[in-house]
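**Student:** sequence? don't have it. structure:
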């Protein structure tokens, strides 16, 4: 039962974070950022947020730095929008799954072209 609540809270936070990052934060260092997943700890005190960022590695680093700088504002907005007793600590991490899938696709195309 607790895992279901953790999952539901994670999905709600993911939805709210997406809206906050897209609409509320006006930092020009934040490029095209998509929230791909949120992993919540069992006690709902920690939220690991995976984001996909388009651009070069330096642009990704700048976007993560800008998100870390805005973490206090983001956390307060999440607290205002999601009714929880304690607002979780938010930790941003780059999601490399899209880069990995692109690499696999390129490799498969190379193998197919060789045949």
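**Tutor:** Cool, got the structure. This one's a predicted model, so the numbers in the text were calculated from it and none came from an experiment.

**Student:** From now on I want contacts and neighbour counts done on CA atoms only, so please keep to that.
**Tutor:** Fine.

**Student:** now the nearest residue to residue 22 once chain neighbours are set aside: how far from residue 53?
**Tutor:** Counting by C-alpha to C-alpha, 6 or more residues apart in numbering, residue 33 is the residue found nearest to residue 22 once chain neighbours are left out, at 7.9 Å. Residue 33 sits 5 Å away from residue 53, taking C-alpha to C-alpha, to the nearest Å as the criterion.

**Student:** Between the two, which contacts overlap?
**Tutor:** When contacts are counted by C-alpha atoms under 8 Å, 6 or more residues apart in numbering, residue 33 and residue 53 have residue 63 as shared neighbours.

**Student:** then this one, side by side with the first:
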């Protein structure tokens, strides 16, 4: 039974996501930024760069939140270095994670299809066959 091998980047990524989630939560409060949460972190193989994906509670303020996080990325990296026991902490690059928004949009489309009902789709099929 083969087991999945975990690369160091996977372990570091998970640790960065946990620690940075706490740090970002406090920084958002301190700097008056819109509330965000860290949804994912992708670390380069050389551990020099980290893409940090965040989701905003208020979608309309997501650009403001990402801009604010980019401005304080150096401070966040310093706090992350204190929290983690790494020789080199990756440079943080913040990105908005729109996967939640896309999932919500798909969910709404599926609900709209349910509202239409099977009667409408069968009458459409009958019209196409003519």
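**Tutor:** Here it is on my side, so go on. Here the structure is a predicted model, which means the values were calculated and not measured.

**Student:** Map the residue nearest to residue 22 of structure 1 onto structure 2.
**Tutor:** Under the alignment (TM-score structural alignment), residue 33 of structure 1 pairs with residue 36 of structure 2.

**Student:** likewise residue 51 of structure 1?
**Tutor:** In structure 2, residue 51 of structure 1 lands on residue 54 (TM-score structural alignment).

**Student:** coming back round to it: and residue 33 and residue 53 of structure 1? Which one has more around it.
**Tutor:** A direct count of neighbours by other C-alpha atoms under 10 Å for residue 33 of structure 1 and residue 53 places residue 53 higher, at 23 against 19.

**Student:** isn't the more buried one right up against residue 61?
**Tutor:** No: counting by C-alpha atoms under 8 Å, residue 53 of structure 1 sits too far from residue 61 to count as a contact (9.4 Å).

**Student:** With structure 1 overlaid, how far apart is the helix or strand hosting the match of residue 51 of structure 1 on average?
**Tutor:** Using DSSP states H and E, residue 54 of structure 2 falls within strand 49-56. Superposing on structure 1 places strand 49-56 of structure 2 at an average distance of 0.4 Å from its equivalents, by mean C-alpha distance after the TM-score superposition for structure 1.

**Student:** now the helices: where do they sit in structure 1?
**Tutor:** 2-19, 57-69, 71-81, 97-114 (DSSP state H).

**Student:** residue contacts, the match of residue 33 of structure 1?
**Tutor:** By C-alpha under 8 Å, 6+ apart, the neighbours of residue 36 of structure 2 are 24, 25, 28, 54, 55, 56, 57, 65.

**Student:** how about residue 88 of structure 2, what's its partner in structure 1?
**Tutor:** Using TM-score structural alignment, residue 88 of structure 2 pairs with residue 86 in structure 1.
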